[in-house]
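S.K.: Turn this into a structure:
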Amino acid sequence: MSSTSGIDNTYTNPAYQVGDKTPSSSLDKNGFLKMLTEQIKNQDPTSGQDPNQYFQTISQMTTVEQLTNLAQQSVTQLAQAANSNATSLIGRTVSYIGKDGLPVSGVVDAVDLTGKTGPRLSVAGVAGIDPTVLTTVK
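M.R.: Below you'll find the model as predicted:
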């Protein structure tokens, strides 16, 4: 009876290797413009292409880009407002519903602005209170 040994020095084409590469399913403005430029360069000069169609498409892409920029600015401003509102609570007495379902009151000692989900309050030594769960502010 013969035995088999493992295969050594195998080669796998990089196209078949599983990695952390997640292909993008969206097309950014630079990719779109490259694709549009190639399409214009390679079009048939004898076919009647309407140049207005290209300008309309570019105009729409510009509009979408500006709306995306506006949305990003709004998110940034909203985060800054949340941080500002949370820091204005320092020294104020607040109430919230605790984990046991009972109301808890205390003075806001500090605000942690380093969290990814927004600011967190420290109320009477209890850290990690979400400002959105406050029921009263005095």
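S.K.: hey, let's count contacts and neighbours off CA atoms from now on
M.R.: Noted.
S.K.: Name the next helix or strand following the longest helix along the chain along the chain.
M.R.: In the chain, taking DSSP state H as the definition, the longest helix is helix 51-87. Counting by DSSP states H and E, the next helix or strand C-terminal to helix 51-87 is strand 93-97.
S.K.: Give me the neighbour count for the closest residue to Asn83 other than its chain neighbours.
M.R.: With CA to CA, 6 or more residues apart in numbering as the criterion, Asn83 has its nearest non-adjacent residue at 5.9 Å, and that residue is Pro119. Other residues near Pro119 come to 23 when the count uses other CA atoms under 10 Å.
S.K.: Now show me the structure for the sequence below, then we'll compare the two:
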Amino acid sequence: MTNPVAGATGTSTYTSTNGAPTAKQQTMNSEVFLQLLVTQLRNQDPSSPMDTNEMMAQTTALASMEQLTQLTGLTGESFSLQMRAAASALLGQTVEYVDENKVTRSGTVSSVSFADKVPMVTVNGTAIRLDALLGATTAA
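M.R.: Modelled structure (predicted):
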């Protein structure tokens, strides 16, 4: 059984078969979409069934949404790999960055860490986020 989807925010609450509420959904995912379609089919008027064209359009929309969700995940993974490759390529390079005192500094990248979401490079003993670097040059 499901409770109706609340408002236009996409937030919904589900009740499992044992009656315990499950976690709230923050976005419309394929499960929510499919449950809405099934509920619509169950509650349709037998004397006026759902138009097959409308059902095909909704099924196509579900398939498209699933593919877009998968593509978004792959794009994020690709970006993460590109950042890691860029950070690795900086090893031994001279880079410039702005420190916490707003002073522009430079130094040679001695190590790279992938422990956080954004790679960190170590310059003169200081860990710097990859996206905080101003530029890089090949060490002489």
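S.K.: which residues does the residue nearest to Asn83 of structure 1 contact?
M.R.: 82-83, 86, 111-113, 130-131 (CA atoms under 8 Å, 6 or more residues apart in numbering).
S.K.: any idea how far the residue nearest the centre of structure 1 is from Asn83 of structure 1?
M.R.: Nearest residue to the geometric centre of structure 1 (CA atoms, centre = their mean): Gln72, 9.2 Å. With distances taken as CA to CA, to the nearest Å, Gln72 of structure 1 is found 17 Å from Asn83 of structure 1.
S.K.: picking that back up, pipe the contacts of Pro119 of structure 1 into JSON lines and attach distance to Lys41 of structure 1 and neighbour count per row.
M.R.: Formatted as JSON lines, the contacts of Pro119 of structure 1 follow (distance: CA to CA, whole Å; neighbours: other CA atoms under 10 Å):
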{"residue": "Ala82", "distance to Lys41 of structure 1": "50", "neighbour count": "17"}
{"residue": "Asn83", "distance to Lys41 of structure 1": "51", "neighbour count": "18"}
{"residue": "Ala86", "distance to Lys41 of structure 1": "55", "neighbour count": "22"}
{"residue": "Val111", "distance to Lys41 of structure 1": "57", "neighbour count": "21"}
{"residue": "Asp112", "distance to Lys41 of structure 1": "55", "neighbour count": "16"}
{"residue": "Leu113", "distance to Lys41 of structure 1": "51", "neighbour count": "16"}
{"residue": "Asp130", "distance to Lys41 of structure 1": "56", "neighbour count": "15"}
{"residue": "Pro131", "distance to Lys41 of structure 1": "56", "neighbour count": "20"}
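S.K.: now, which of those residues sits nearest Gly101 of structure 1?
M.R.: Gly101 of structure 1 lies nearest to Asp130 out of the contacts of Pro119 of structure 1, by CA to CA, at 15.2 Å.
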